[in-house]
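Undergrad: Predicted structure and sequence below. I'll ask about it afterward.
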Amino acid sequence: MTNRPLPRSFTHVDTWVFDLDNTLYPHHVNLWQQVDARIRDYVSAYLKVSPEEAFRIQKDYYRRYGTTMRGMMTEHGVKADDFLTYVHAIDHSPLEPNPAMGAAIAELPGRKLILTNGSRDHAREVLARLGIATQFEAVFDIIAAELEPKPALKTYRRFLDLHGVDPARAAMFEDLARNLTVPHDLGMTTVLVVPDGTKSVVREDWELEGRDAAHVDHVTDDLTGFLQRLLPKR
């Protein structure tokens, strides 16, 4: 027996909030690994340390501050614009159009928004490559968050206030369980998007944890199929 409450449903949802990287495209594309490598290179050059030490610092700041950039800003005075421009200069070509997902998102009742720790330019490129840019009303990026990344409570509140979102009528889709804690506490229905297991992914163990957490209402390894199942039967 368990005292865990039943997962929240979607019948009341009129605002659909999506993370970007490793959520709207499969984990195994490993697109974020390009960014990850450029973050390591930036840290190494800026701090004048070896790539190995840069990688250690990068991951330490990522876990402690939510993003490596926030750690570099706090600890070393890095300018956000310089950092974002450098680390997002990647090859987006591994992304392929996903018309089925785009159609499913279009059919969801209500508003659709992006909430990402990345930059707006990166988000625009990803959405364009996936062919789903027109499905979203707005992108709330790290600049809109005033450089305070998820999972900070103030970032979610800033997002909700800016876009007039009632969290009790919203759903949040994310690939990191820790980024769903605050949304769930605020009343949102939460969905964790995990790798489908068909191909190797480059993630740290902690990034793949949390699917059994109390603040995770639903788990899926197939976002398109999950969204299609939410649509009214025709």
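TA: Structure received. Numbers count the residues shown, from 1 in each chain.
Undergrad: contacts and neighbour counts: CA atoms only from here.
TA: OK.
Undergrad: Which residue ranges of the chain form strands?
TA: Here the chain has its strands, by DSSP state E, at 15-18, 111-115, 138-140, 170-174, 189-193, 218-220.
Undergrad: hey, which of the ones you listed is tucked in deepest?
TA: Most buried of those by mean neighbour count (mean count of other Cα atoms under 10 Å) is strand 189-193; its value is a mean of 27.
Undergrad: Now do that strand: which elements does it pack against?
TA: Strand 189-193 sits against strand 170-174, helix 181-186, strand 218-220, with contacts defined as 3 or more Cα pairs under 8 Å, 6 or more residues apart in numbering; DSSP states H and E.
Undergrad: Distance to S9 for the ones you listed - can I get that in a markdown table?
TA: A markdown table is the format used below for those (distance: least, Cα to Cα, whole Å):
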| stretch | distance to S9 |
| --- | --- |
| strand 170-174 | 9 |
| helix 181-186 | 12 |
| strand 218-220 | 9 |
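Undergrad: Which residue ranges of the chain form helices?
TA: 31-47, 51-65, 68-76, 80-87, 99-107, 120-130, 153-163, 181-186, 223-230 (DSSP state H).
Undergrad: tilt between the second one and helix 31-47?
TA: In terms of direction (axes from the mean of the first three to the mean of the last three Cα atoms, to 10 degrees), helix 51-65 departs from helix 31-47 by 110 degrees.
Undergrad: M69 reaches D82, doesn't it?
TA: No. Counting by Cα atoms under 8 Å, M69 does not reach D82; the two are 10.2 Å apart.
Undergrad: out of those two, which sits in the more crowded spot?
TA: Neighbours were tallied for M69 and for D82 using other Cα atoms under 10 Å; the higher tally belongs to M69 (26 against 10).
Undergrad: then this one, side by side with the first:
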Amino acid sequence: MDLSNIKNWVFDLDNTIYSPQKDIFGQIDKRMTKFITAKLKVNEDDAFKIQKKYFIKYGTTLAGLMKEDKVQPKDFLDFVHDIDLSCLSADTELSSAIKQLKGKKIIFTNGSKTHAEKVISRLELNNVFDEIFDIEDSQFIPKPQIQAYLDFLKKLKLDPKKTIMFEDMSRNLVPAKKLGMTTVLIKREMPMKEKKYHFKEFEDLWKNNNEADYIVDDLVKFFNKYYKDSKK
């Protein structure tokens, strides 16, 4: 593994820097359904289908709600991120692994900065990351829309050819790879509720379709191998 050219280490947040077994995003998912049920005055099943339809079509549920239903982003983000993070605790191994990296360490999330800061605090990664680029920074244009990546690179003055991106969703690596970034897919299982509803489009979100230069199931293992290879 030769990453000697990398100067910028970019991480997605949810289900990337912590395991989906913690079910943090599961809580967010339920809050999104609840928000849509109340806002659009539909039943829970219809709300869930709208939620996923927007997610597939626009990149995030929020982007669809803003475009089609004139929802204010702050109202949505405040509501869906009002969750219990007590299942998260200090991740000393991940903290040590990322701190050793030479260069900038950045969170690039479709969520809010407030949510990212709370998650990072629970994991005790407060002094690990140099920047958080959130959905507001990209003018609410989400990954995987390429404009979000262009805004990200421009604002932080990053050279994509010296940047590596870690993501749990393969479709979000497509623009990154197209722009010249090195890409790493954190292999995750498709959430059970999506399997239940048989959204065929979701299957591709968790599969590698040649977007990833590396596929791993654990960030710490990836970095341990990287450090070991670097000493050769």
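TA: Sure thing, it's come through. Predicted model, so just to flag it, every value in this text is computed and none were measured.
Undergrad: Superposing both, give me the TM-score.
TA: In this superposition the chains share a TM-score of 0.92, using TM-score structural alignment, normalised by the length of the second structure; 223 aligned residues with a Cα RMSD of 1.7 Å.
Undergrad: ok so, going back, of the helices of the first structure, which is nearest T11 of the first structure?
TA: helix 223-230 (9.0 Å; Cα to Cα).
Undergrad: Please compute how far that closest one lies from its chain's middle.
TA: Centroid displacement of helix 223-230 of the first structure relative to its chain, using Cα atoms, centre = their mean, to the nearest Å, is 18 Å.
Undergrad: And for stretch 30-47 of the second structure?
TA: Offset of stretch 30-47 of the second structure from its chain centre (Cα atoms, centre = their mean): 23 Å.
Undergrad: before we move on, back to that, any chance of a markdown table for the helices of the first structure, columns distance to G197 of the first structure?
TA: Formatted as a markdown table, the helices of the first structure follow (distance: least, Cα to Cα, whole Å):
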| stretch | distance to G197 of the first structure |
| --- | --- |
| helix 31-47 | 17 |
| helix 51-65 | 24 |
| helix 68-76 | 27 |
| helix 80-87 | 28 |
| helix 99-107 | 19 |
| helix 120-130 | 21 |
| helix 153-163 | 30 |
| helix 181-186 | 24 |
| helix 223-230 | 14 |
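Undergrad: closest one to R203 of the first structure among those helices?
TA: Closest to R203 of the first structure of these, according to Cα to Cα: helix 31-47, at 8.8 Å.
Undergrad: how big's the offset between that closest one and the second structure?
TA: For helix 31-47 of the first structure, the mean deviation from the second structure after alignment is 0.4 Å (mean Cα distance after the TM-score superposition for the first structure).
Undergrad: what residues does that helix touch?
TA: With Cα atoms under 8 Å, 6 or more residues apart in numbering as the test, helix 31-47 of the first structure has contacts from 21-22, 49-51, 53-55, 57-58, 68, 83, 86-92, 94-95, 202.
Undergrad: What residues does the residue opposite T183 of the second structure in the first structure once aligned make contact with?
TA: The alignment partner of T183 of the second structure in the first structure, by TM-score structural alignment, is T190. Going by Cα under 8 Å, 6+ apart, T190 of the first structure touches R8, A171, M172, F173, E174, L180, P183, H184, H215, V216, D217, H218.
Undergrad: can you rerun that using 6 Å?
TA: By Cα atoms under 6 Å, 6 or more residues apart in numbering, T190 of the first structure lies in contact with A171, M172, V216, D217.
Undergrad: Closest to I132 of the first structure out of those residues?
TA: Closest to I132 of the first structure, out of all of the contacts of T190 of the first structure and judged by Cα to Cα, is M172, at 17.6 Å.
Undergrad: now the counterpart of the closest one in the second structure: how far from I106 of the second structure?
TA: Under the alignment (TM-score structural alignment), M172 of the first structure maps onto M165 of the second structure. The spacing between M165 of the second structure and I106 of the second structure, counted by Cα to Cα, to the nearest Å, is 9 Å.
Undergrad: any shared contact partners between these two?
TA: Residues touching both M165 of the second structure and I106 (Cα under 6 Å, 6+ apart): V10.
Undergrad: How many residues are close by L153 of the first structure?
TA: Neighbourhood size, L153 of the first structure [other Cα under 10 Å]: 16.
Undergrad: Could you find the counterpart of it in the second structure?
TA: By TM-score structural alignment, L153 of the first structure lines up with I146.
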